[in-house]
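*Asks:* can you look at this prediction? I've put the sequence above it.
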Amino acid sequence: MANIPQELQFTKEHEYVKATDDPNVVVIGITDYAQGELGDIVYVDLPKPGTSFGAHDVFGTIEAVKAVSELYAPVAGEVVEVNPRLDGEPALVNTDPYGDGWMIKVRVAADADRSALMDAGAYSSLIG
């Protein structure tokens, strides 16, 4: 059974959004379910700080032994930080997707719509 933290929000593409101490900044990564489906992650290609994107835009790619998948932005905003550890330790996404395996921190756009994000219960139903 996949780990689905109650305090997070989720997308149907298996990204999560985690609040930070700054109400305008969120942490984004992929879910435990997604990393399990991908298998051993060998590379993560992420945007540079300062990059802006809209909700549902591709913000990077994740490469596993058996597949390469695009990463989709759950909310519109600007990248303020990228997890530097993933360059040398992409497997952190496998071992700790909600902790050390986070991908980017985003300053959420003022007009960002979070209504499409799911709570833990809805995400749990999605993945069965």
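*Replies:* Happy to help now that I have it.

*Asks:* from now on I want contacts and neighbour counts done on CA atoms only, so please keep to that.
*Replies:* Fine.

*Asks:* where's the spatially most central residue of the chain, which helix or strand?
*Replies:* With distances taken as Cα atoms, centre = their mean, Gly29 lies nearest the centre of the chain, 2.0 Å away. Assigned by DSSP states H and E, Gly29 falls within strand 25-30.

*Asks:* how far does the following helix or strand past that strand sit from its chain's centre?
*Replies:* Once the chain leaves strand 25-30, the next helix or strand it forms, by DSSP H and E, is helix 32-38. The chain centroid and the centroid of helix 32-38 are separated by 12 Å, computed with Cα atoms, centre = their mean, to the nearest Å.

*Asks:* got another, please set it beside the one above:
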Amino acid sequence: MSNIPDDLNYTKEHEWVAGVDDGITVTIGITAYAAEQLGDVVFVQLPEAGSTVEAGDSVGEVESTKSVSEIYTPVGGEVVEVNQTVVDDPSLANSDPYGDGWLFRVRVEGDPEDLLSAEEYTALTSGES
């Protein structure tokens, strides 16, 4: 079973969200479960810093040796930072999805919707939901 940190929120599209409680800026990445399902990540395309996104928007792609998957933003607001390190070394999405493999940060406008707790995400990924 994938490592699912308790201190993060999750989406049904297998992204994680950190910093929801501070209400200002959140960090978004793909979960270890998503990285395992994708296989070896070879390319990451992220939104541009300074762009405005709406919750639920497709904002980029993760390409692996198996497939291409869309990245959806679970929050709306302004993209304030992208992780150039993961763009330069996409394998970080596999090796450290909750650390150096984070994808982008958004200054949140409005409340995030439909986020799951670690317990709810565990149930989703184990087929109980």
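*Replies:* Nice, I can see it. Not measured: the values here are computed from a predicted model.

*Asks:* so where in the second structure does the strand holding Gly29 of the first structure end up aligned?
*Replies:* Per TM-score structural alignment, the counterpart of strand 25-30 of the first structure in the second structure is residues 25-30.

*Asks:* ok, average deviation of the matching stretch from the first structure?
*Replies:* Its matched residues in the first structure lie on average 0.4 Å from stretch 25-30 of the second structure after superposition (mean Cα distance after the TM-score superposition for the first structure).

*Asks:* which residues touch that stretch?
*Replies:* Stretch 25-30 of the second structure has contacts (Cα atoms under 8 Å, 6 or more residues apart in numbering) with 14-20, 73, 93, 97-98, 101-108.

*Asks:* inside helices: which ones of the residues you listed?
*Replies:* Among the contacts of stretch 25-30 of the second structure, the subset assigned to helices under DSSP state H consists of Ala93.

*Asks:* pull out the buried residues from the contacts of stretch 25-30 of the second structure.
*Replies:* In terms of neighbour count (16 or more other Cα atoms under 10 Å), the buried residues within the contacts of stretch 25-30 of the second structure are 14-18, 20, 73, 93, 97-98, 101-108.

*Asks:* Glu81 of the first structure: how many residues sit nearby?
*Replies:* The burial count assigned to Glu81 of the first structure is 17, neighbours taken as other Cα atoms under 10 Å.

*Asks:* same check, this time on the one 4 residues further on
*Replies:* Here the number of neighbours of Arg85 of the first structure (other Cα under 10 Å) works out to 14.

*Asks:* what's the spacing between it and Gly77 of the first structure?
*Replies:* Arg85 of the first structure sits 22 Å away from Gly77 of the first structure when distances are taken as Cα to Cα, to the nearest Å.

*Asks:* and for Arg107 of the first structure?
*Replies:* With Cα to Cα as the criterion, Arg107 of the first structure and Gly77 of the first structure are 5 Å apart.

*Asks:* got it, and Pro49 of the first structure?
*Replies:* Here Pro49 of the first structure is placed at a distance of 11 Å from Gly77 of the first structure (Cα to Cα).
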